[in-house]
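K.L.:
sequence unknown, structure follows:
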């Protein structure tokens, strides 16, 4: 029950961040617009990494249902690789934007962009730490015990939730503004 309350509070947080972006997202302040800053190909690859991580997590869950710890850990490892690639691309994008003078202090649009996308990135980073910790627990402490299986299911909900939020970010922040 506690995790569902947490997930609903995250929905409120992201809803607020989306609303903030909706209000401030056209406040360019004489600065660059999304069409000036974002590369559709780059964002597509970044999105693909996160969506593939959701697929690989699902494959891991199928292995867990069969009691295959080694298969589960392999798929969780692949999920982690996709998650790290996603975060690396996001860090690169943020660094690039700041380097060209399009940091969060440049305009209302960029402030709300960095806040929304950065908050999502922090959640993915937290999810990667959780994934690594849980994989270590499964490998070295208890295998697919009842507690670890429950934790795995909870992490699965969190990971898929992040993918759902990213689809909103991808659509609302990147696609709509590039068209």
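P.N.:
Right, received. Where do you want to start? Not measured: the values here are computed from a predicted model.

K.L.:
from here on, just use CA atoms for contacts and neighbour counts.
P.N.:
OK.

K.L.:
what are the boundaries of the helices in the chain?
P.N.:
For the chain, the helices defined by DSSP state H cover 2-24, 34-37, 40-65, 69-99, 108-140, 146-169, 176-178.

K.L.:
now the ones you listed as a markdown table including mean neighbour count?
P.N.:
Compiled in a markdown table, the helices of the chain are given as follows (neighbours: other Cα atoms under 10 Å):
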| stretch | mean neighbour count |
| --- | --- |
| helix 2-24 | 15 |
| helix 34-37 | 14 |
| helix 40-65 | 18 |
| helix 69-99 | 18 |
| helix 108-140 | 18 |
| helix 146-169 | 17 |
| helix 176-178 | 14 |
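
K.L.:
and the residue nearest in space to the middle of the chain, what does it touch?
P.N.:
The C-alpha lying nearest the average C-alpha coordinate of the chain belongs to residue 124 (Cα atoms, centre = their mean; 4.2 Å). Residue 124 is in contact with 83, 87, 159, 162, counting by Cα atoms under 8 Å, 6 or more residues apart in numbering.

K.L.:
what about versus this one:
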């Protein structure tokens, strides 16, 4: 703890004050993200109640097994970020860099698999703008696919940001621009962001792929 107190920004008088302000700022930012995705979940829920048959037709064509595997990738990346935070507090530089890069690779794997899924759905005529004939006969089902695309693309954007943050932190540590364990709190904030992105996907996965799926 004594080592961590050496890093203190000018606007703070104590290390505990700096830590509290950092956490408060991060939680406020995460709250805005939750409100944004919360609005999406409300739209999804309302549409499911409003037109369950259209939703069931669309959900029947979604590749839930592929999305389930993607969920495993993202949860493993979240575990890596937890290990990053633990290693950063113990000044294990190499371990921190290893877990950061591994988390980033898993995030890239998620994005690559999601891109493959989009391409598959595009060829099947499920996504908006596809030139192929859509198997969805109900206009409401096609509207659901618009909601699906917007929700998952927005989440993919957040995963991309998380990957960039992880690789950026690994590079800064490697080149000596970020000292540990003095700056461990920075990695804690990145870890919180990662966990939020993962939690959102764990909620999106059943909301979009599973609920209303024909038995």
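P.N.:
All right, it came through fine. Since the structure is predicted, the reported quantities are computational estimates derived from the model, not experimental observations.

K.L.:
any idea what the TM-score comes out to?
P.N.:
Comparison of the two superposed chains (TM-score structural alignment, normalised by the length of structure 1) gives a TM-score of 0.89, and 177 aligned residues with a Cα RMSD of 2.2 Å.

K.L.:
residue in structure 2 matching the residue nearest to the centre of structure 1?
P.N.:
Aligned by TM-score structural alignment, residue 124 of structure 1 pairs with residue 159 of structure 2.

K.L.:
so how far is residue 30 of structure 2 from its match?
P.N.:
As judged by Cα to Cα, to the nearest Å, residue 159 of structure 2 and residue 30 of structure 2 stand 14 Å apart.

K.L.:
same question for residue 57 of structure 2.
P.N.:
Residue 57 of structure 2 sits 34 Å away from residue 30 of structure 2, going by Cα to Cα.

K.L.:
check residue 45 of structure 2 too.
P.N.:
22 Å.

K.L.:
kindly report the same for residue 129 of structure 2.
P.N.:
Here residue 129 of structure 2 is placed at a distance of 33 Å from residue 30 of structure 2 (Cα to Cα).

K.L.:
now swap in residue 72 of structure 2 and tell me
P.N.:
From residue 72 of structure 2 to residue 30 of structure 2 the distance is 23 Å (Cα to Cα).

K.L.:
can you check residue 66 of structure 2 too?
P.N.:
Separation of residue 66 of structure 2 from residue 30 of structure 2 (Cα to Cα) stands at 28 Å.

K.L.:
repeat for residue 191 of structure 2
P.N.:
12 Å.

K.L.:
what residue of structure 2 matches up with residue 76 of structure 1?
P.N.:
Residue correspondence to structure 2 (TM-score structural alignment): residue 76 of structure 1 is matched to residue 100.

K.L.:
excluding chain neighbours, give the residue nearest to that match in space.
P.N.:
residue 166 (5.4 Å; Cα to Cα, 6 or more residues apart in numbering).

K.L.:
for that neighbour, what are its contacts?
P.N.:
Contacts for residue 166 of structure 2 (Cα under 8 Å, 6+ apart) come out as 100-101, 103-104, 190.

K.L.:
from those residues, pick the one nearest residue 88 of structure 2.
P.N.:
Checking these against residue 88 of structure 2 by Cα to Cα gives residue 100 as the nearest, at 10.7 Å.

K.L.:
since that was my last question, I'll sign off now.
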